[in-house]
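1. Sequence first, predicted model second:
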Amino acid sequence: MQSPVINELIDAFKLLPTIGPKSAQRLAYFLLQNHQQDGHRLASAIESALEKVGYCQQCRNLSETEICGFCASKSRQTDQLCIVETPTDVVAIEQSGIYKGQYFVLMGHLSPIDGIGPDELGLPILRDRLAQGEIQELILATNPTVEGEATAHYIQQMAIEFNISVTRLAQGIPLGGELEYIDSGTLGQAFAGRKAV
């Protein structure tokens, strides 16, 4: 019979996304067998992050300070606001090196079935920010899912109230993609979003 403490550790690992029972078991035994120092380091890092990291009061991104580095930066364009669903979306956009504006992180998308409405996404905070008049362009970078599209539409309507230009990230065929391997939904988006050359 397996130790209740080990079972608790395995169950804790299963709380993480994409970690199933086997992976959780492997991780638990990996740390307990020969890597206890790494386990202590991991536990310390998790505890520290949970204590110190909160949300930026302006954009809702993860931050150790009340105002995150993106919002506090004087080198970023303050008239562009990119709306994303998660902090990892911010990371992906930043890694591209293309965008130099501000962000607003929804921490999800509208999902009435799950009880996630405008308030849970911080949309009253976004409305207040739009009302300040500094934002000239709102870039919708929500995921191309039904919920993401519904969320984008809701936010677009908010922006229209303040006469703010709204753009949406292009969707379609990825660079280097071959048509025969593209799903019909993506191909449909590519045709709908085509532009003159």
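-> Structure's in. What do you need? Numbering: from 1, shown residues only.

2. hey, let's count contacts and neighbours off CA atoms from now on
-> OK.

3. Now the residue sitting nearest the centre point of the chain. Nearest residue, chain neighbours left out?
-> Centroid-nearest residue in the chain: T86, 1.3 Å away (criterion: C-alpha atoms, centre = their mean). Using C-alpha to C-alpha, 6 or more residues apart in numbering and skipping the chain neighbours, the partner closest in space to T86 is M107 (4.9 Å).

4. How much space separates that neighbour from S73?
-> 22 Å (C-alpha to C-alpha, to the nearest Å).

5. Just want to know which of these two has more residues nearby.
-> Neighbour tally, M107 and S73, criterion other C-alpha atoms under 10 Å: the higher count belongs to M107, 16 against 13.

6. quick one: that one is in a strand?
-> No: counting by DSSP: H, G, I helix; E, B strand; the rest coil, M107 falls outside a strand, being coil.

7. Please compare the first structure with the one that follows:
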Amino acid sequence: MKNDSDLLNELINALTILPGVGIKSAQRMAFNILEKNRDKAKNLSDLLRLATEQIRNCNQCRNLTEQSICNICSDEKRDSNMLCIVENPSDVLAIENSGTFKGKYFVLMGRLSPIDGLGPDELGIPKLIEQITNSNIKEIIVATSPTVEGDATSFYIRDQIKREVKVTRIAYGVPMGGELEYVDNTTLGRAIQGRREIKE
């Protein structure tokens, strides 16, 4: 059943563009905004407008930034010999939050999926290969998702690299504190395949 207000219905429908937000969640959000948070909603509206106008892709790594070159690419303290290839800007954030990688990135903005119209050109792979060819990169870490498309993307990238460089794939496996009996078969299989030697 629709509401009497066409504008309210448009707001609800607009909120459903967010990932994981269905019509019921969108209704709750819309009513919450209008009943309790109008001032904060105006601030959110202003920030959304500014973000869509000013945030763009970095000219080097394709991550989201307000500058032509992002802070990571312009940071001379980062290890330019290591390049981590990820699918999305959120992956960069996740790896940065882990504090374990100090190299540079390349963001594909997706993974190979012909059905969705995502081929090498849409993912910027020709630009990536050109960067690798014209650089001193010694190791490429492919951090695409553990899916059929993610694997296909990693193999495609590896096959396009024409110079000697170490290409690795991040390991996927059992989470810290996880019990083996609750881990799905695919994850457990990858954990066994990605095993490492225990050293003293």
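-> Happy to help now that I have it. Treat the numbers as computed from the prediction; the structure is a model and nothing was measured.

8. what does stretch 109-121 of structure 2 correspond to over in structure 1?
-> The alignment of stretch 109-121 of structure 2 onto structure 1 (TM-score structural alignment) spans residues 107-119.

9. list the buried ones in the matching stretch?
-> Neighbour-count burial for stretch 107-119 of structure 1, with 16 or more other C-alpha atoms under 10 Å as criterion, is recorded at M107, G108, H109, L110, G117, P118.

10. Quote the end-to-end distance of it.
-> 11 Å.

11. still on that earlier bit, matching the residue nearest to the centre of structure 1 against structure 2, which residue comes up?
-> Aligning on TM-score structural alignment places T86 of structure 1 opposite N88 in structure 2.

12. I'd guessed its match sits against Y105; true?
-> No: N88 of structure 2 is beyond contact range of Y105, at 10.6 Å (criterion: C-alpha atoms under 8 Å).

13. What segments of structure 1 are strands?
-> Shown for structure 1, the strands assigned by DSSP state E span residues 54-55, 62-63, 80-84, 102-105, 137-140, 165-168.

14. how close does A51 of structure 2 get to I72 of structure 2?
-> 19 Å.

15. re earlier: buried deepest among the strands of structure 1, which one?
-> strand 102-105 (a mean of 25; mean count of other C-alpha atoms under 10 Å).

16. Contacts for it next, please.
-> 58-61, 70-71, 76-87, 90, 126 (C-alpha atoms under 8 Å, 6 or more residues apart in numbering).

17. Stretch 152-172 of structure 2 too?
-> Contacts for stretch 152-172 of structure 2 (C-alpha under 8 Å, 6+ apart): 111-112, 125, 129, 132-133, 137-144, 146, 187, 190-191, 194.

18. What residues in structure 1 pair up with the top helix by length along structure 2?
-> Scanning structure 2 for the longest helix, with DSSP state H as the assignment, gives helix 38-54. Using TM-score structural alignment, helix 38-54 of structure 2 corresponds to residues 36-52 of structure 1.

19. And for the closest residue to G133 of structure 1 other than its chain neighbours, the neighbour number?
-> Closest residue in space to G133 of structure 1, ignoring its immediate chain neighbours: F162 at 7.7 Å, by C-alpha to C-alpha, 6+ apart. Using other C-alpha under 10 Å, F162 of structure 1 is surrounded by 15 other residues.

20. swap in the one 10 residues further on?
-> Counted with other C-alpha under 10 Å, the burial measure for G172 of structure 1 works out to 18 neighbours.

21. Repeat that for the one 4 residues further on.
-> G176 of structure 1 is flanked by 6 other residues according to other C-alpha under 10 Å.

22. cool, the one 10 residues further on as well?
-> Close neighbours of T186 of structure 1, defined as other C-alpha under 10 Å, add up to 16.

23. Correct me if wrong: it contacts G172.
-> Yes: shown here, T186 of structure 1 and G172 form a contact pair, counting by C-alpha under 8 Å, at 5.2 Å.

24. What segments of structure 1 are helices?
-> 4-14, 21-34, 36-52, 69-72, 87-96, 123-131, 146-161, 184-192.

25. Throw those into JSON lines and include distance to G176 of structure 1, thanks.
-> Converted to JSON lines, the helices of structure 1 look like this (distance: least, C-alpha to C-alpha, whole Å):
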{"stretch": "helix 4-14", "distance to G176 of structure 1": "36"}
{"stretch": "helix 21-34", "distance to G176 of structure 1": "33"}
{"stretch": "helix 36-52", "distance to G176 of structure 1": "38"}
{"stretch": "helix 69-72", "distance to G176 of structure 1": "32"}
{"stretch": "helix 87-96", "distance to G176 of structure 1": "17"}
{"stretch": "helix 123-131", "distance to G176 of structure 1": "36"}
{"stretch": "helix 146-161", "distance to G176 of structure 1": "25"}
{"stretch": "helix 184-192", "distance to G176 of structure 1": "14"}
